[in-house]
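K.L.:
3D, please:
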Amino acid sequence: MSGAGGPALGEEAPGFTLAASGGRTVSSASLKGEPYLLYFYPKASTPGCTTQACGIQEALPALGKTGLTVIGVSPDAMPAIEKFAKKYDLTFPLASDPEHQLAEAYGTWVEKQFMGRKYMGFERSSFLVDRNGKVAAIWRKVKPGEHAAQVLEAARALP
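P.N.:
Below is the predicted model of the structure:
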């Protein structure tokens, strides 16, 4: 599967269990009955990913008031993720999906192109999952600087 598919609005969100920053493990089972945001980002410590992560970190107090849990997911190995989280004081979990199984389930493992070279990588995308485990909002090709505000607005609208 390469970049095709993923869940549609209103569909059941794919399940997951992943290692995350701070020695944590994140799983869809542990979030049952709670809304959460899975945001897929291409690479820790790159400019766009840093802008996006820091924006979400700034919005965490407001997002917390909505009951939303935020989980960032990248293909990076845990050492790179831990370094990224520590450098920018990111308190929400950043999960590692090195085999891109979750990214494939969400349709965010896609062919990309940079300077004429084609390769497979994570599309910067996010999925808001409601308390019933259904996909409530989808953002594809996210603009890092605008993302936190979009998520907050959608989270506030959840029933």
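K.L.:
Going by C-alpha atoms from here, please, whenever you check contacts or count neighbours.
P.N.:
Will do.
K.L.:
what's downstream of the host helix or strand of Y39, the next helix or strand?
P.N.:
In this structure, Y39 is located in strand 36-40 according to DSSP states H and E. Heading C-terminal from strand 36-40, the first helix or strand you meet, by DSSP H and E, is helix 47-65.
K.L.:
Next one: the spatially closest residue to D97 that is not a sequence neighbour from E99, what distance?
P.N.:
Spatial nearest neighbour of D97, excluding adjacent residues (CA to CA, 6 or more residues apart in numbering): P75 at 4.7 Å. To E99, P75 is 7 Å away according to CA to CA, to the nearest Å.
K.L.:
Please apply the same query to P35.
P.N.:
Shown here: P35 relative to E99, a distance of 25 Å by CA to CA.
K.L.:
Have a look at the two and say which one is more surrounded.
P.N.:
P35 (23 against 10; other CA atoms under 10 Å).
K.L.:
my guess is the more buried one contacts V70, does it?
P.N.:
No: the criterion here is CA atoms under 8 Å, and P35 misses it with V70 at 9.0 Å.
K.L.:
now the other sequence, so there's something to compare against:
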Amino acid sequence: MSDVKLEPGDTAPAFSLRNQDDQLVELSSLRGRNVIVFFYPAAMTPGCTTEACDFRDSLAPLQSAGYEVVGISRDDTAKLREFRERDALTYDLLSDPDHAVHDAYGAWGEKTNYGKVVQGVLRSTFVIDGDGRVSDALYNVKATGHVARIRKLVGLDA
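P.N.:
From the prediction side, this is the model:
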């Protein structure tokens, strides 16, 4: 379990993960651009599909405002590819099977699932500036309505 909780101003933990096409994606390769990194529990589940499609539907305005979007889950690259194709997602989905990057961002820990305390993904989103610093760290977010909140945070919607 991770006790990490990132705060605005912290340096975003570096990562190097495989995307849905089995290509390596490194946070450092996105330096100079603003990046929205969201951690979600599992591809093709109802809540994660809602969140992923909301990001897809907001991608053009986010990109116009200078933001890239990447999603990270524990799913393998084949499942991520299937998810991306099924829902016409137009941004990278990254595989973190051992949840090391989840741990580094504080997106893994204790949560209650159907009344039981379990270890798992804490649905979380981070806005990272072009210098690699955390602008916003949002933990335990809800899938529905979350992207609208991000849009406001980054100044797209007043």
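K.L.:
Give me the TM-score for these two chains.
P.N.:
TM-score for the superposed pair, counting by TM-score structural alignment, normalised by the length of structure 2: 0.92. Supporting figures: 156 aligned residues with a CA RMSD of 1.4 Å.
K.L.:
Spit out the residues that contact P75 and E99 of structure 1 alike.
P.N.:
With contacts taken as CA atoms under 8 Å, 6 or more residues apart in numbering, P75 of structure 1 and E99 have no neighbour in common.
K.L.:
hmm, back to that, could you pull up the residues touching the residue nearest to D97 of structure 1?
P.N.:
Neighbours of P75 of structure 1 in contact, by CA under 8 Å, 6+ apart: P42, K43, S96, D97, P98, E99, H100, F122.
K.L.:
Counterpart of it over in structure 2?
P.N.:
With TM-score structural alignment as the criterion, P75 of structure 1 lines up with R74 in structure 2.
K.L.:
Next, work out how far apart the residue of structure 2 most remote from its centre and V121 of structure 2 are.
P.N.:
Within structure 2, G115 marks the point farthest from the mean C-alpha position, 25.5 Å out by CA atoms, centre = their mean. From G115 of structure 2 across to V121 of structure 2, the span is 16 Å (CA to CA).
K.L.:
Kindly report the same for I36 of structure 2.
P.N.:
With CA to CA as the criterion, I36 of structure 2 and V121 of structure 2 are 17 Å apart.
K.L.:
Same question for Y67 of structure 2.
P.N.:
Relative to V121 of structure 2, Y67 of structure 2 is positioned 24 Å away (CA to CA).
K.L.:
Same drill for these two, tell me which one is more crowded.
P.N.:
V121 (22 against 19).
K.L.:
May I ask you to confirm that L89 of structure 2 is in contact with E51?
P.N.:
No: assessed by CA under 8 Å, L89 of structure 2 is found out of contact with E51, at 11.0 Å.
K.L.:
so is the residue lying closest to M44 of structure 2 once chain neighbours are set aside in a helix, a strand, or just coil?
P.N.:
Distances taken as CA to CA, 6+ apart put F83 closest to M44 of structure 2, at 6.0 Å, once the chain neighbours are dropped. Of the three states, F83 of structure 2 takes helix under DSSP: H, G, I helix; E, B strand; the rest coil.
K.L.:
What about F83 of structure 2, how many residues nearby?
P.N.:
Here the count is done by other CA under 10 Å, and F83 of structure 2 has 21 residues near it.
K.L.:
can you check D3 of structure 2 too?
P.N.:
D3 of structure 2 has 12 nearby residues by other CA under 10 Å.
K.L.:
That one belongs to a strand?
P.N.:
No: applying three-state DSSP, one finds D3 of structure 2 to be coil, outside a strand.
K.L.:
got a list of what the residue positioned nearest the centre of structure 2 touches?
P.N.:
Centroid check for structure 2 by CA atoms, centre = their mean gives F38 as the closest residue, at 1.3 Å. Neighbouring residues of F38 of structure 2 by CA under 8 Å, 6+ apart: V69, V70, G71, I72, R123, S124, T125, F126.
K.L.:
just to revisit the earlier point, out of the contacts of P75 of structure 1, list just those in strands.
P.N.:
When DSSP state E defines the strands, the subset of those inside them is S96, F122.
K.L.:
which of the contacts of P75 of structure 1 still touch in structure 2?
P.N.:
Contacts conserved in structure 2 for the contacts of P75 of structure 1, counting by both residues aligned by TM-score structural alignment, their matches' CA atoms under 8 Å: P42, K43, S96, D97, P98, E99, H100.
K.L.:
distance of the first one from A13 of structure 1?
P.N.:
When CA to CA is applied, the distance between P42 of structure 1 and A13 of structure 1 equals 21 Å.
K.L.:
The two: which has the busier surroundings?
P.N.:
It is A13, of P42 of structure 1 and A13, that has more neighbours when counted by other CA under 10 Å, with 22 against 19.
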